[in-house]
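[1] Show me the folded form of this:
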Amino acid sequence: MNKRMVTSIVLVLLMLAAGCIGNVRDEIITELPDDWKTKTQRTISQPQLVQFDSCDDMEYSLKASIAEEYRTELLQAVEEQYYYGWGMFDDGMVAESAMDGDSMASTGSSQPQTRTQGEDFSGTNNQEQGVDEADFIKTDGYYIYVLQGSSLSIMEIPEFGEIEFASNSSIEGSPISMMLQDDRLIVLSSYNPWSINSEDDLYEYLRWGGEYSQWRVNSLTKYTTFDISNRSSPEIIQELYLEGYSVDAREIDGSIRAITHSWLNIPGLSNWLNMPSAYYELQWDDPERKTYREMIAYETIQANDEVLEAIALEDLVPKIYQRVGGEIIEHDMRSESCENFAQPMDGFSRGFTNILSLDLFSTTFDFESDHLLSNHPLVYASKDALVLTENSWDWWWFWGQDEVDEMTNIHTFDISVPGVTTYTGSGRIDGQILNQFCISEHEGVLRIATTVGQWNRWWMDDPEPMSSSIVTLVRGVNPETDQQVLLEYGRLDGIAEDERIWSARFVEDRAYLVTFEQIDPLWTIDLSDPATPKILGELEVPGVSTYIHPLHDGMLLTIGMGPAGEDGLGLDWSSTRLSTFNISDLTQPAVADTLMLSPVNDPEDNRWTWSYSEAKYEHKAFQYWGPKEMLAVPLSTYRYIESHDEDVGYHWSYEYISKAIIVNVDEATGSMSIHGEVNHSSLLNDEGRNHWWGGNENIRRTIFMGDYIYAISGAGITAHHLDTMELSDVVMFEVEYPEYAYYDY
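    Okay, here's the model as predicted:
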């Protein structure tokens, strides 16, 4: 093999003196192969998931993916191109009689004997009817379940407008969300290995042995299943820990699919250049600097290969742990020949997407786990189908492949049988998908909204411009391989050149898209013939909508941001704007009304920070209640206050504004008006709370129950009568914040 000299003897001696080469390999390398940094040509074939024939095949594929990812990042470092990427509560609760400035309202309105979701009370704002999404607030109409701090709190609702504390249960880790069905509740929590007590049996399972002190993973997801038949004393009946972080979860009639994503920390691998001090003493434009980088990169690539060769497959695959009677049982996710793991035919990923299937009513507490070698997924589910989408390749894969556009893999699964998840085929589309609302299944046809272009090529000076598409897919069989596949059935390209999708919603045989660059077009699209999707109408509106909520066939309700200036261009990121759109004529969509919301009367006063509404980014915070044609929108802001006292010196604190704005929405005309507000500010602005800010001060969720609205923040839960907006009951969460100090100057 032809080789070339890359350094002089002087340079080698400098590096030896700095201890740089010797700490990578014992052998000194002064010549590098000519092709050592040739960019690997990628192969594009099919996205279909292929089960591994053997664990040896899986080990080879996984190690090849890891080695190529680290090699690519090291080559980027040689060229000096780097990727930068894009509260506390205790278990106590105390009932309070009232908040400052509020009087207690009577709860004497009539109560239904049987409380039905959708008729008597609102639940989680789910994308699809009958498919419940995990959230940190749940209700069955008789109780409200709240994850706050490190506890599960259960409040009874004896009568609408009342709140009675039922119980608190400690949750291991940081609670994320939960799923509820009848007398079973499962809590998902994030568990950082660094927080595990060294006396816990789980501690040693998660550590790498030998000289390495790091953990196998950065995060675990814990699944704690409770029997809540006695709400005053919930009982833990199962505890599972899965290596990886929670992505999302869905529940259908007690059958749960929980999705996690994992990748393991591998001791000894490096994706950075450990340069000697002599390197930093050279001038920035000295060509010897690149010589250093090349040599260290080559040495590091060789060292990484040795690490991967020595490590066993079981140390590259995430595991499940089960706590039974205080002891830990380790479950190896691999079957005997690893056939329960699969990857796309041309997949190149070190990550694992794990589908944990649980039946809340199983007496044996069994679970099924399925695993894909894939990139981070998005999750969509109808009552019978689970859809996982992933970027076909991670950002590093495109290094040296600038002619290839982004693509997305679509993997579908049958979930009609409780506790069983069956693969039903894959497909691939151009572009990337914004969120779950860009995915929908209707009458056996999968519909996808996607933005195409070269999104994440941060090293490119002039990536291809963006545009959006609608693609429809149906299930079929590849006659050559006899595999189940998703076949493209129809498509609509060229939507909104130079813009990307900001929100989408599919409703039966229609689609609604909002795209944006400087102004917001709303697009109405006909999908009655899924083979030939057609644009019916377009409406340009200043600002942008980030979430679309259909009221009925003729009206849309959206939330988003207003324009930056009077010319209608750009975005005012601090604003919250509601819009209604009349779509009774899909060829001529029209604005019915707009309403700007603010948590304070003087939003232009620069003493306040930008106002914030979680509902602009999280659909579960957007609570529309059809029976009363009312919408609840959380809004908050705060400001920093500093004062001086002769006795104690300078004193600082925060002033919080935490509200839920209640809006009347006329479904017939689309007109909107502010009905009233729920204000938690007085729960927060006291000496015990207002010296710390962590985001838990915001009202984050609301629930409509009969003639009342319940609002939940990190401070507590309140009930207000909707007719008068008077407070009827409140339970406050006791919160401990870090100690604060006063400073004398």
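[2] Every contact and neighbour count from this point should use C-alpha atoms.
    OK.
[3] What's the local residue count around Arg257?
    26 (other C-alpha atoms under 10 Å).
[4] Hmm, Arg447 and Leu487 touching each other?
    No - Leu487 is not in contact with Arg447 according to C-alpha atoms under 8 Å; the separation is 11.7 Å.
[5] intersection of neighbour lists for the two?
    Counting by C-alpha atoms under 8 Å, 6 or more residues apart in numbering, the shared contacts of Leu487 and Arg447 are Leu473.
[6] Those two: which is more packed in?
    The neighbour count for Leu487 versus Arg447, taken as other C-alpha under 10 Å, is higher for Arg447 (24 against 18).
[7] Run through the residues that contact the more buried one.
    Cys438, Ile439, Ser440, Glu441, Ile470, Val471, Thr472, Leu473 are the contacts of Arg447 under C-alpha under 8 Å, 6+ apart.
[8] Please provide the structure for the following sequence as well, for comparison with the first:
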Amino acid sequence: MRRSLVVLSALCVALSGCTGGRTPATGSSSAQPVAPGPAPAFKLVAFDSCEQLLSSLRDAAAGVVGPWGFANGGTMWRGGGVADTNALGRSDLAGGKAAAPGAQEFSGTNNHEAGVDEPDIVKTDGKRIVTLAHGALKVVDVASRTVSGSLTLGSVDDVSGKSATNVTDLLLAGDRALVLGYDYKASIDGPPGRAPGVSGAQMTLVDLAGAPKVIGRFTIDGGLLDARQVGGTARVVVVSRPMITFPDTSKFDNDDARIAANRSAVTAAPVEAWLPKWTAVDGAGKRTEGRVDCGAVSRPTTYSATSMLTVLTFDLAGAALGGGDPVSVVADGDTVYANGPSLYVANDQRWRVMADTVRKKVATSPARPLTQVFKFDISGAGRPRFVASGEVPGWLLNQYSMSEWDGHLRIATTTSLENTTSSAVYVLRLNGGQLTEAGHVDGLGKGERIYSVRFIGTTGYVVTFRQTDPLYTLDLSNPSSPKVVGELKIPGYSAYLHPAGDGRLLGLGQDANAQGRVQGLQVSLFDVRDPAHPARLAQHQEKGGHSEAEYDPHAFLYWAPLGLLAVPMWDNQQPTVVVLKVSDTAITEAGAITHPGRYTTIRRSLIVGGTLWTLSEQGLKATDAATLAEQAWIAL
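    This is a model prediction of the structure:
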């Protein structure tokens, strides 16, 4: 989600597994199996009462609190990790979304799964383009190529007099837009223990039927992780930290005394310190407040109680946003994946690895990297239902590391342990309230880590990298016996894989020399019709170039009807969008698009009819998709 950076300055907890960058592995490539073994299954358990919830939270948090509390600063990425980000949809690959009456065919957002929309900075329905610019929502009429509506979003901080809202992404459903962002005013008005600058996640519902107007706003403690939309229903995932006021431990001369004082603060904290508070305001200004209910909270077998994961539900066609119907798990969240009926949230459990270091205890053996997965049933329009939980060894790269097919979850992870690194793909099946292993294949890229993953039907593609790019093809048709069937080694790596139809696969990443040093942007066209013998048919290189699409696939546009590929790029020259033509066997450069301003970075590209639209913070440019002739410039 999306892919905004949110600094949760003093509340992001080292113990709770805040995501950061994965450390590149070392060693040589090898497909010899290493057997990490399956992780034990675990099951979510609901709390029976607020008293039981509070007792369990206090005990768990007191067990992991450090000499300086939970907080040591930190950074949380929305969309799941270093390269989320998280995204492409098979409907888009096959020619885009069906246009509404009176609209033209259009590309839409590059989503992971067909029918599951993801938040982004721009949306279109074929008649209008809706985007966020300079803290405002802008509506551009495609036919007249003019700004037809503008709405400044957010409230004003009573203390500073400045805008207290930061808008980041949006979803679009008919004449409604759901704008996602952060309310910094909530950090000033919020309860004791909330750190300065820490925001409340905020959702704003905007009616676009006439002049854009706000008809509902919802704010909740915590930071946005990601969101998904199916039809007119949006699911928003929020991660919050306990709001506990710790004593000044600098007066103590040893860590044991500091930890004891902090444990006293934890064991005195009320249950409200953990339960996120929410506020809803409708279009008439009516205000409603509440908290996540004790009965809506569940816990995994092992947890630190330093994070709460909450899933909210909003009907975008409603008169207002309402209370969000929250359901929560005492866990952190790093990565969100949904395929329509199911929504998964993964938690990489890094707090387990870090706990002994923070508490200055020496472990007898390294903690084993694990990822917890929580599955929700979102097939209905109402509150999500917990379905199952599971655990696999290793850590995920991003949402593309997960895929549900025929009732089975395929999940690719990298495990680094005792100076060895290897990757695996696990297949999990539903077994009561648990996700248990049906089968796995390991030993992928020994000494390397995963750089990209793509699951298409019963075939999986995994790229690992250290000095060369092994592209592994996996046969996943038998869930109990997944296997590697092919491997292709080339210089560099693909950070994003995109199906191009008829047994073709596009890879976007970096070229590299024999020592593994990156050389610049690289686009590869692979032939994967025979999974046992993948081959690269063509490549295009931009020396010294980099692209946002390498870590955020929303910036990647492939328009199959024209064989058009548009990729934003920056190097030492002016930022551009490189436009390529992709045939069955070749990649050729069609040209480049720039925006006014020496350092104006173009963020997104989309197709509406025969026009290629490109978006930067400065404006939208309309370009003929066939000739690349400029048609219009619209300042935002």
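[9] Sketch out the helices for the stretch 1-150 of structure 1, chain order is fine.
    Taking DSSP state H, counting those that start in this stretch as the test, the helices found in the stretch 1-150 of structure 1 are 9-17, 55-78.
[10] Next, format these as a markdown table and append mean neighbour count and distance to Met555 of structure 1.
    Listed next are these as a markdown table, based on neighbours: other C-alpha atoms under 10 Å; distance: least, C-alpha to C-alpha, whole Å:
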| stretch | mean neighbour count | distance to Met555 of structure 1 |
| --- | --- | --- |
| helix 9-17 | 15 | 70 |
| helix 55-78 | 19 | 48 |
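[11] looking at those helices, which is closest to Phe348 of structure 1?
    helix 55-78 (5.3 Å; C-alpha to C-alpha).
[12] Just give the closest residue to the counterpart of Lys483 of structure 2 in structure 1, not the sequence neighbours.
    Counting by TM-score structural alignment, Lys483 of structure 2 lines up with Lys534 in structure 1. Residue nearest to Lys534 of structure 1 in three dimensions, not counting chain neighbours: Asp526, with 5.2 Å by C-alpha to C-alpha, 6 or more residues apart in numbering.
[13] And the aligned residue in structure 2 for Ser713 of structure 1, how close does it get to Asn478 of structure 2?
    Using TM-score structural alignment, the equivalent of Ser713 of structure 1 in structure 2 is Ser616. Distance from Ser616 of structure 2 to Asn478 of structure 2, counting by C-alpha to C-alpha, to the nearest Å: 45 Å.
[14] residue in structure 2 matching Glu251 of structure 1?
    So Glu251 of structure 1 corresponds to Gln229, using TM-score structural alignment.
[15] Provide the secondary structure category for the counterpart of Gly149 of structure 2 in structure 1.
    By TM-score structural alignment, Gly149 of structure 2 lines up with Ser167 in structure 1. Here Ser167 of structure 1 is strand, with the state taken from DSSP: H, G, I helix; E, B strand; the rest coil.
[16] wait, isn't Ser167 of structure 1 in contact with Ile154?
    Yes - counting by C-alpha under 8 Å, Ile154 is a contact partner of Ser167 of structure 1 at 5.3 Å.
[17] who touches Lys213 of structure 2 in this structure?
    With C-alpha under 8 Å, 6+ apart, Lys213 of structure 2 has these contacts: Leu151, Val206, Asp207.
[18] Okay, it and Ser150 of structure 2: tell me how far apart.
    Distance from Lys213 of structure 2 to Ser150 of structure 2, by C-alpha to C-alpha: 9 Å.
[19] That concludes my questions; thank you for your assistance.
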